[in-house]
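Enquirer: Would you be able to build a 3D model of this:
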Amino acid sequence: MTLTRKQIDSELKRIELEEGVRVLYACESGSRAWGFPSKDSDYDVRFIYIRPTDWYLSIFEKRDVIEYPISDMLDINGWDLKKALNLFRKSNPPLMEWLQSPIPYLEQYGVTEQIRQLLPLTFSPRSSMYHYLHMAKGNFHEYLQGEYVKIKKYFYVLRPVLACQWIEERGSMPPMAFEQLVQDMVPDSLLKQEIMTLLTRKKAGIELDLEPKITVINEFLERQIAYYEETAKQIAVAGEQQDAAIDILFRDALKEVWGS
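Expert: This next block holds a predicted model:
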């Protein structure tokens, strides 16, 4: 089943009406945005929303996420702007990926672009590298051991490993698109040929299940994971704190969306 942009837009409008919020930004966040969806991949829609001003003027802690069960291939949920900005201060990689998704569905008001402008100042190479390293290690040890492996899981280890390499070499947030990471980070070699062959098969809709392991890729991943376990300890700790600017950004967003 394929969902159209119109259907996703309609769902976002429904959420705005039911929840009494305004969606500031929405994008694709999963394998479709990474560039290697399966034939039956869900649409992983993530969004940032803002509630009316009075909602924030309370002594009580309130739920700051909107989540719905997966239905009709649509996995959709969002974070309140205040939650998103607090995670942004901590250089949260999933949020930073959303902000540069190659498949945006909605962007209204000026706040999302203002957040992007602060991204280079809040980006923390070390915490981001640890995030991707943890992802790579977990998937590598769970899915890519033995003579036969779940072949599609190579993408879920290669992408975070190459993201670590990007962070080490360029000191910035890596792009979401898997193919860009491969082209920029992997020199022409047998390794690159094997990776691109897998990607071609995935894009063609060939279901990749249990197959003999690809030795050149396994050896590369094992070597790189061990390397980044040591490298992450020595990489820069964090970006600059921009608390005052983020506070101003939040207040300005409330004024822009809801008025004084």
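Enquirer: only C-alpha atoms for contact and neighbour calcs from this point on.
Expert: Will do.
Enquirer: so what's V161 up against?
Expert: Neighbouring residues of V161 by C-alpha atoms under 8 Å, 6 or more residues apart in numbering: Y132, L133, A136, L221, Q224, I225.
Enquirer: Check which helix or strand the fourth one maps to.
Expert: In this case it means L221. helix 215-231 (DSSP states H and E).
Enquirer: Run through the helices of the stretch 151-260 of the chain in chain order.
Expert: Along the stretch 151-260 of the chain, counting by DSSP state H, counting those that start in this stretch, helices occupy 154-170, 178-185, 190-203, 215-231, 243-258.
Enquirer: could you say what helices and strands the third one packs with?
Expert: What that stands for is helix 190-203. If you count contacts as 3 or more C-alpha pairs under 8 Å, 6 or more residues apart in numbering; DSSP states H and E, helix 190-203 packs onto helix 215-231.
Enquirer: Next, the angle from the helix it packs on to helix 190-203.
Expert: On the basis of axes from the mean of the first three to the mean of the last three C-alpha atoms, to 10 degrees, helix 215-231 is oriented at 110 degrees to helix 190-203.
Enquirer: Show me which residues of the helix holding L221 are buried.
Expert: Residues of helix 215-231 classed as buried by neighbour count (16 or more other C-alpha atoms under 10 Å): I217, N218, L221, Q224, I225, Y228.
Enquirer: export those to TSV and tack on distance to E256?
Expert: Below are the buried residues of helix 215-231 laid out as TSV (distance: C-alpha to C-alpha, whole Å):
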residue	distance to E256
I217	50
N218	51
L221	47
Q224	46
I225	45
Y228	43
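Enquirer: Name the single longest helix found in this structure.
Expert: helix 125-143 (DSSP state H).
Enquirer: Only the buried residues of whichever helix or strand comes after it, if you could.
Expert: Next along the chain after helix 125-143, taking DSSP H and E as the criterion, comes strand 148-150. By neighbour count with 16+ other C-alpha under 10 Å, strand 148-150 contains the buried residues V149, K150.
Enquirer: cool, stretch 229-239 as well?
Expert: Quick answer for stretch 229-239 (16+ other C-alpha under 10 Å): A232, I235, A238, G239.
Enquirer: Run the chain-centre distance for the longest helix of the chain.
Expert: 13 Å (C-alpha atoms, centre = their mean, to the nearest Å).
Enquirer: One more, so I can put them side by side:
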Amino acid sequence: MPTGVDLAAIVAEQPYPLVFATVSGAHLYGFPSRDSDVDLRGAHLLPVEEMIGLVEPSETRTVMADRDGVELDLVTHDLRKFVRLMLRRNGYVLEQLLSPLVVHTTAAHAALVELAPLTVTRHHAHHYRGFAASQRRLFDTTGELKPLLYTFRSLLTGVHLLRTGRMQAHLPTLLDAEPAPAYVADLIAAKRAAEHGALDDLVARTRIDSDLAELAARLDQAQQDSPLPDQPAGSAELHELVVAARLPSARVGPARRPAGR
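Expert: You can find the predicted model right below:
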């Protein structure tokens, strides 16, 4: 867990009740430096009147602050939006929901965690393939270690998720769970020493090209061989959870399909 800033106090300042807040980013991925900012992610509950009125509510809140010299970025979605993202093969929200670095939790958070495995499909590969590609382009432009490690991390997370059905975003742990180049541990150490450190002569670019291509191919194969389903499940249970969280006294039945569908 990041030190040097009172994360619980920041959570307490928010205008809407939080369902949960966890630490994401480099701290979750296992390669923060001393200068890394703190990425807090989570879900909140908007008031009923904002959800049923004529004015479309803003369902995402972003707070950026500097606390005791630490840059902090808090992004939360209303629970309804967060759950809809869960049902759309979004790896980000699963990583945030299942992060072990928990700053704030509730019974609804625990229920979401329990239902999360139902939403995982083989098509989460698209998320990790796309994110790895964007980070690889950033590395090619900047030469910095951070986007390179994000590239390795996203590919390995995707392979592990598609192969086992379990979310693992912590890169050092992934190095023990999945075959990976030995030099990645050295890249992690270099990134921890310098937030904007460059690759320099740590590893030959040609070797990186080859290893990333091999990992991308493994992700493709993991998607093809995955025992995970094609479509998410649990939408009825998640519907009940969203309604009950906002209206605790409501009697909720299964989500109903519109007539004619």
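Enquirer: between the longest helix of the first structure and helix 154-170, how big is the angle?
Expert: 160 degrees.
Enquirer: Report all helices and strands that helix 125-143 of the first structure contacts.
Expert: Using 3+ C-alpha pairs under 8 Å, 6+ apart, helix 125-143 of the first structure sits against helix 154-170, helix 215-231.
Enquirer: ok, and what's touching that helix?
Expert: With C-alpha under 8 Å, 6+ apart, helix 125-143 of the first structure has contacts from 91-93, 149-150, 153-154, 156-161, 163-164, 167-168, 171-173, 221, 225, 228-229, 232-233, 235-239.
Enquirer: let's go with 6 Å and repeat that
Expert: Residues outside helix 125-143 of the first structure that contact it (C-alpha atoms under 6 Å, 6 or more residues apart in numbering): P93, K150, V157, P160, C164, A232, I235, A236, V237.
Enquirer: contacting residues around the fifth one?
Expert: C164 of the first structure is in contact with M129, counting by C-alpha under 6 Å, 6+ apart.
Enquirer: What does it correspond to in the second structure?
Expert: Using TM-score structural alignment, the partner of C164 of the first structure in the second structure is G158.
Enquirer: Next one: that match from P15 of the second structure, what distance?
Expert: 35 Å (C-alpha to C-alpha, to the nearest Å).
Enquirer: what does Q168 of the second structure give?
Expert: 31 Å.
Enquirer: Who has more neighbours out of the two?
Expert: Q168 (24 against 10; other C-alpha atoms under 10 Å).
Enquirer: what do we get in the first structure for the more buried one?
Expert: By TM-score structural alignment, Q168 of the second structure lines up with P175.
Enquirer: Same question for L241 of the second structure.
Expert: With TM-score structural alignment as the criterion, L241 of the second structure pairs with L249.
Enquirer: Now for the nearest residue to that match once chain neighbours are set aside, how many residues are close by?
Expert: Leaving aside its sequence neighbours, L249 of the first structure sits nearest to V111 (C-alpha to C-alpha, 6 or more residues apart in numbering; 6.9 Å). Using other C-alpha under 10 Å, V111 of the first structure has 20 neighbouring residues.
Enquirer: next one: L210 of the first structure
Expert: By other C-alpha under 10 Å, neighbour count at L210 of the first structure equals 14.
Enquirer: so how far is Q145 of the first structure from it?
Expert: Counting by C-alpha to C-alpha, the gap from L210 of the first structure to Q145 of the first structure is 12 Å.
Enquirer: Over to A253 of the first structure?
Expert: 48 Å.
Enquirer: higher neighbour count, these two?
Expert: A253 (21 against 13).
Enquirer: Setting aside sequence neighbours, what's the nearest residue to that one?
Expert: V111 (5.9 Å).
Enquirer: and the one you found, what pairs with it in the second structure?
Expert: V111 of the first structure maps onto A108 in the second structure, by TM-score structural alignment.
Enquirer: Enumerate the positions of the helix or strand harbouring its match that are buried.
Expert: Per DSSP H and E: A108 of the second structure is located in helix 107-115. Neighbour counts over helix 107-115 of the second structure (16+ other C-alpha under 10 Å) mark A108, H109, L112, L115 as buried.
Enquirer: residues in contact with the second one?
Expert: Yep, that's H109 of the second structure we're talking about. Here H109 of the second structure is in contact with V19, F20 (C-alpha under 6 Å, 6+ apart).
Enquirer: quick one: it and V75 of the second structure, what's the gap?
Expert: 16 Å.
Enquirer: next one: the last one
Expert: As defined by C-alpha to C-alpha, L115 of the second structure lies at a distance of 22 Å from V75 of the second structure.
Enquirer: Ok, the first one next?
Expert: Applying C-alpha to C-alpha, one obtains 18 Å for the distance of A108 of the second structure from V75 of the second structure.
Enquirer: okay, the buried residues of helix 107-115 of the second structure in JSON lines with distance to G53 of the second structure next?
Expert: Below are the buried residues of helix 107-115 of the second structure laid out as JSON lines (distance: C-alpha to C-alpha, whole Å):
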{"residue": "A108", "distance to G53 of the second structure": "24"}
{"residue": "H109", "distance to G53 of the second structure": "26"}
{"residue": "L112", "distance to G53 of the second structure": "26"}
{"residue": "L115", "distance to G53 of the second structure": "29"}
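Enquirer: Just name the closest of those to H27 of the second structure, please.
Expert: H27 of the second structure has its nearest neighbour among those in H109, at 20.6 Å by C-alpha to C-alpha.
Enquirer: Surely F31 of the second structure is within a helix?
Expert: No: the assignment for F31 of the second structure, made by DSSP: H, G, I helix; E, B strand; the rest coil, is coil rather than a helix.
Enquirer: What is the burial count for it?
Expert: Neighbours of F31 of the second structure (other C-alpha under 10 Å): 24.
Enquirer: tell me the contacts of it?
Expert: Counting by C-alpha under 6 Å, 6+ apart, F31 of the second structure touches I188, R192.
Enquirer: Could you report the distance from the closest residue to I70 of the first structure other than its chain neighbours to M185 of the first structure?
Expert: Distance criterion C-alpha to C-alpha, 6+ apart; nearest residue to I70 of the first structure, sequence neighbours excluded, is I76 at 7.2 Å. Separation of I76 of the first structure from M185 of the first structure (C-alpha to C-alpha) stands at 32 Å.
Enquirer: Looking only at neighbour counts, state which of the two leads.
Expert: The neighbour comparison of I76 of the first structure against M185 (other C-alpha under 10 Å) goes to I76, with 24 against 15.
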